[in-house]
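Participant: fold the following, please.
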Amino acid sequence: MILGLLVCTAGAAASLFLPPPGAMAHLAQIGRFQGVILLVIGVFFYFSHFRAADLFAKIALRLILGGLLALGGALLLFGPVASATRNMPLPLATETLLAVVILGGAILLYLRLGHWIDLLVERRVFGKRDPRQMIQDFRQQIGSQNSRASLIASIQSAAIEALAMRPEEIQVEPGLPDHTAPPADLLIPILPSSSKPIHLAVSLQGDRRTLLTTEIDLLHEIALYTGKRLNDLEREEERIERVRTEGNLSRQLVEAELRALRSQINPHFLFNSLNTIASLIPSEPEKAEKMTIRLSSIFRYVLIQSGRPFSSLHEEMEFLRTILEIEQIRFGERLSVTFEIDSAAEHLMIPSLILQPLVENAIKHGVTPKIGKSHILVGAQLHDDTIQIRIEDDGHGLRTDNDLDRRLRAHMTNGTGIGLQNVRERLSTLYGTAAALTLTDLESAGCRATMTIPLYGAKNANSSVARGR
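Facilitator: Presented below is the predicted three-dimensional model:
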């Protein structure tokens, strides 16, 4: 404003006292009109308390810069350039070329200096930080935050820092604006399309009467990035909840399936055991008592394991010993049993009660039909990354071709009820294709049932049981 007064006064005084038409007289005439423009711009700039004051200041200074560059270019073109090209062979062409060069240089200089003018207005005149740097810092800050509360606190603190205002003047309001409360001077949506919309409310109090355009643009940008981050968090929470729900449903389905499979206990073993006890009571009461105690231990173990999906290999082998002791009492000298258990595998976990159907299968199809003595071998050892459990008998096996044996083989390999199909379903439910159950004929006589359980599955089962599952 003062500069405009000085230029206007100096131009008027020069027009009165300098003789025309000299160069200084022309310059004084230009100064009279340009000084008025400077005066008007200065007045607006000095009393600016409106929203676009920063833009007005930038544009005004750019206009002044453009006028100065145009004036300097004109003086250069019609002064030294005109004098230098007057005595050249092609004065008009040379002057035109130099005019284009001067114009291009003035444009490039205007663009470069215009950028510095913007920075001068934002940082020196209005005391603001670089908005681009503030946005970059804000994006890095919210990128590592994973809660709604921390994001709301971050946008509020960023807005307070950007506007240099008090915390009570900037609030993050959930839902629609409250018409009963004092209206906010500026309301910027953060999540406008959400079921729970959020707005950034700015209330101008005290001496602060307006917001600059760059400040409003900055608030809109940080609100936009905050809304995107909140949407990402909502989608991530929904995905986690969906995965958790699907996991719970899958676990419940597997547990229900396993309970249904474990509940299919063969009643023939109970009937045979009770009949044997009844027949031994008159003649051999001591064996009947021993068999009753063993039968009680078996059903106690079944009741205990009914709520547990896994047991240690050692517990399952002791359970099989008790079953086979009862069978030895029932068959007498006809049945002998051998256990070959790798001690390194005894602590690993296997599905509860999964070996009982294999032993019953060996008794029913290997020992019972055979005339004379029979032998059952129960073995378990570690092989590569698996546990291999085998149950062998020296009965007829699977190699004969008569109708009875074909039906027997179909029953053993396909298995219905609590048979081998039950075992295969449990293995498939727990381990997928990593576990297997195979039946093979022995070279001499009999059949071998081999169950393969992945070692990692046994370890996972062990950790699950340790956690109390």
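Participant: every contact and neighbour count from this point should use C-alpha atoms.
Facilitator: Noted.
Participant: mind listing what's buried in stretch 375-388?
Facilitator: Under the neighbour-count criterion of 16 or more other Cα atoms under 10 Å, stretch 375-388 has 375-382, 386-388 buried.
Participant: okay, among these, which ones form the most distant pair?
Facilitator: Between any two of the buried residues of stretch 375-388, the greatest separation by Cα to Cα is 26.1 Å, found for His375 and Thr386.
Participant: one more to put side by side:
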Amino acid sequence: MQPTDPAIFTGVELITLICATLVTAIFLTLSLRAGSAVVAPRANVILALCAFMWSLGGITSSLLEVFGASPEDRWLLLAQAMKMAGAIIWIVPMMAIWRPYVQRPWERIGLRLLQGVALLAALFYLVTYLAGAWGGWFPVPLAQLKESFRFVMAASGAGMLVISGSIRKTESLPRVIRVSFGLVLAGILILTLGLGLRAVCPSGGVTDTLSLLIALAPLVILCGALFLYSKFRFADCFIHQSLFIVMTAIVASVIAVFSQAKGGVWLWTDPDGPEAVRILFAGLAVTILSAGTIALGRILNRLVDRHIFPPPDYGLVIDQLRERLAALRDEEEIGQAVTATAREVLDLEDVRVVTVSEGLAVSLPRRCPRGFVELAPGDPLHGLLPTAGVELLVPVPDRGELTQVLAIAPGRKRRGLVTHEIGFLREVATRISSRRESLRHERALLEKHHREEFLLRQVVESELRALRAQVNPHFLFNSLNTLADLIVTDTARAETMTLRLAQVFRHVLAHSTRPLVSVQEEMDFLRRYLYIEEARFGERLRVSFEIDPETVTRAIPSLILQPLVENSLKHGLGPKLGAGHLRIAASKDAGHIRLTVEDDGVGNAADAVRDPVVAAPRRPDSPGVGLANVRRRLEALYGGRASFALEALAPAGCRATLMIPFTDEALPATA
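Facilitator: Predicted structure coming up:
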């Protein structure tokens, strides 16, 4: 391949310088955007300024040369002075950044000497070019000045490579510094070798490759310097954009050089062949390289995110936080759980949920179009916050109103927050509002349930009071009928029955407001009631009680057995000739209390009705007020969990069985 037109390399240099200007502008932006709690290191700021001076001066001088400015033109000399000064002085802040990682004493001394030489060289070139720009006097010819500049840069690069020996062997070197260090050294090596080889081979075909390498080497150095700004907020976004800019510049430079290369071997076509073929291959090359640039840019971005800004498993963290919040019912505890998670996952110095004051309420809405507010060191909002060092405010939405914010203070020792970390903070802020909204909804449902339960309880209690009210008059009516008969036939027994009747009604009045009583209390009442019936039956009635001790203190509905006993006496034992037996029992049966009232009276299978849920009266001719009352009370108190059954016994008699849920609630066993 024949030597390429020098104008091509002027174009490549312009592409490189424009790219470098954009990247160095990013440097400066990152330096100025240093967080409120993290002061940008002076070395980073100076490095960004030097790189910007070099790129801006280079663009200006190249454009002036393209438009025909003479070598002694004042503006051209000033632009070249800016370019050279920036290129040499950048060594000083770079060495300052490397200093903590240099181990050997002689290397530290060499580092200091290199910084001093760089400052002196920069001062020399500035004075020389300024004197030539305003006075037209040069101590040495311009051509020799430019050659000496190349020599100084090559020598400085060699010195940096030597000094970096111990840095390369440092095992504890942070990953981001290691990546930055490697790229910077690679660029310095390319630049140093290129300048040295071009001094040896000033002409020839190899010069094209050397010129291209020298032009692109600063981009490699800039890529390495980018990672030195990784501790600043949103550094990942800036690094992604910068890498894409650098990749685009490299591809554009390669296309510019090889598309105009004489000899045509780069496009696999004969230079003497049809022009259309050259255009076709050039278009294909541009398309392939452009697509490759985009794909490579994505790969580089993924590598940067994975190795320089590795994110935690946010999905797992959010799931764990959701489960933790689901168990909390207090809003303050919810805020504490979220802030503790944010501090732990992102290693933050402080995170707080801050109630928005009047001052914050006025300022925040217009400052958070992106969903968060960044605070500069002198921001007046710092005076409205309860904690120092806050860099970021993340609103906690609450039904469209701004009532609270997450105040984020990363700390001075931590790098700035990057995109995925701020996204995580916004997500946990929404978790606060989501949980609070769920909590309000749960409370509303609970209040509604309580209201409905209260109203239902009032209805049930009213119904039970009405049913108990039915029992008392019914029992009194039957007792008075019996008493009226005895007054005529046996006045002595009538007097005894009257006293016992008074005891029974004293018990009924004492328990009239209690829906539930213990099994023992119910049995004691039945004994008093049967005292009255014994006055009517005399020796014809024999009563036995069988009570399981495990059921004595368990709760059952009050007066629930009296209608069954009355039914047995009136329709079973009353019509029977001779003595009769009434058996009353209480036992535990598979999670229920089985209450049994059994007689050997005149009942038979044709008379009895057996239904485990709904029972009919025992005798077809009986109004069954008492038994119907039992059924309705069981339904009101237990729903389908209780049952009532009547069954005929052979050869005669009837058994009434109640199955009532066995509860752990115990009541006093005294009457």
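Participant: can you calculate the TM-score here?
Facilitator: Superposed pair, TM-score by TM-score structural alignment, normalised by the length of the first structure: 0.68. Supporting alignment: 431 aligned residues with a Cα RMSD of 5.3 Å.
Participant: picking that back up, between the buried residues of stretch 375-388 of the first structure, which sits nearest Thr226 of the first structure?
Facilitator: Thr386 (51.4 Å).
Participant: my read: that closest one touches Leu455, true?
Facilitator: Yes: the pair Thr386 of the first structure / Leu455 is scored as a contact, 4.5 Å apart, by Cα atoms under 8 Å.
Participant: ranges for the strands of the stretch 301-450 of the first structure?
Facilitator: 310-312, 335-341, 349-351, 374-383, 386-393, 436-441, 447-454 (DSSP state E, counting those that start in this stretch).
Participant: stretch 243-256 of the second structure vs the first structure, average offset?
Facilitator: For stretch 243-256 of the second structure, the mean deviation from the first structure after alignment is 6.3 Å (mean Cα distance after the TM-score superposition for the first structure).
Participant: just to revisit the earlier point, okay, and the common contacts of Thr386 and Leu455 of the first structure?
Facilitator: Common neighbours of Thr386 of the first structure and Leu455, using Cα atoms under 8 Å, 6 or more residues apart in numbering, do not exist here.
Participant: helices or strands next to the longest helix along the first structure in the packing?
Facilitator: Longest helix in the first structure, counting residues (DSSP state H): helix 213-262. Here helix 213-262 of the first structure touches helix 53-76, helix 131-143, helix 148-163, strand 186-189, helix 420-431, going by 3 or more Cα pairs under 8 Å, 6 or more residues apart in numbering; DSSP states H and E.
Participant: report the contact partners of the residue nearest the centre of the first structure.
Facilitator: Centre of the first structure computed as the mean C-alpha position; nearest residue by Cα atoms, centre = their mean is Glu236, 5.9 Å away. Neighbour list for Glu236 of the first structure: empty [criterion: Cα under 8 Å, 6+ apart].
Participant: can you check Gly653 of the second structure too?
Facilitator: Going by Cα under 8 Å, 6+ apart, Gly653 of the second structure touches 572, 598-604.
Participant: repeat that for Arg448 of the first structure.
Facilitator: 390-393, 439-442.
Participant: map it across to the second structure for me.
Facilitator: Matched to the second structure by TM-score structural alignment, Arg448 of the first structure sits across from Cys654.
Participant: roughly how far apart are the spatially closest residue to its match that is not a sequence neighbour and Asn604 of the second structure?
Facilitator: Spatially, and ignoring its direct neighbours in sequence, Cys654 of the second structure is nearest to Ala648 (4.5 Å; Cα to Cα, 6 or more residues apart in numbering). Distance of Ala648 of the second structure to Asn604 of the second structure, computed by Cα to Cα, to the nearest Å: 5 Å.
Participant: higher neighbour count, the two?
Facilitator: Ala648 (23 against 18; other Cα atoms under 10 Å).
Participant: so what touches stretch 23-38 of the first structure?
Facilitator: Taking Cα under 8 Å, 6+ apart as the rule, stretch 23-38 of the first structure contacts 1, 3-12, 14-15, 18-20, 64.
Participant: ugh, wrong one, I meant stretch 226-233 of the first structure
Facilitator: Residues external to stretch 226-233 of the first structure that are found in contact with it (Cα under 8 Å, 6+ apart): 142-143, 146-148, 151, 155, 190-191.
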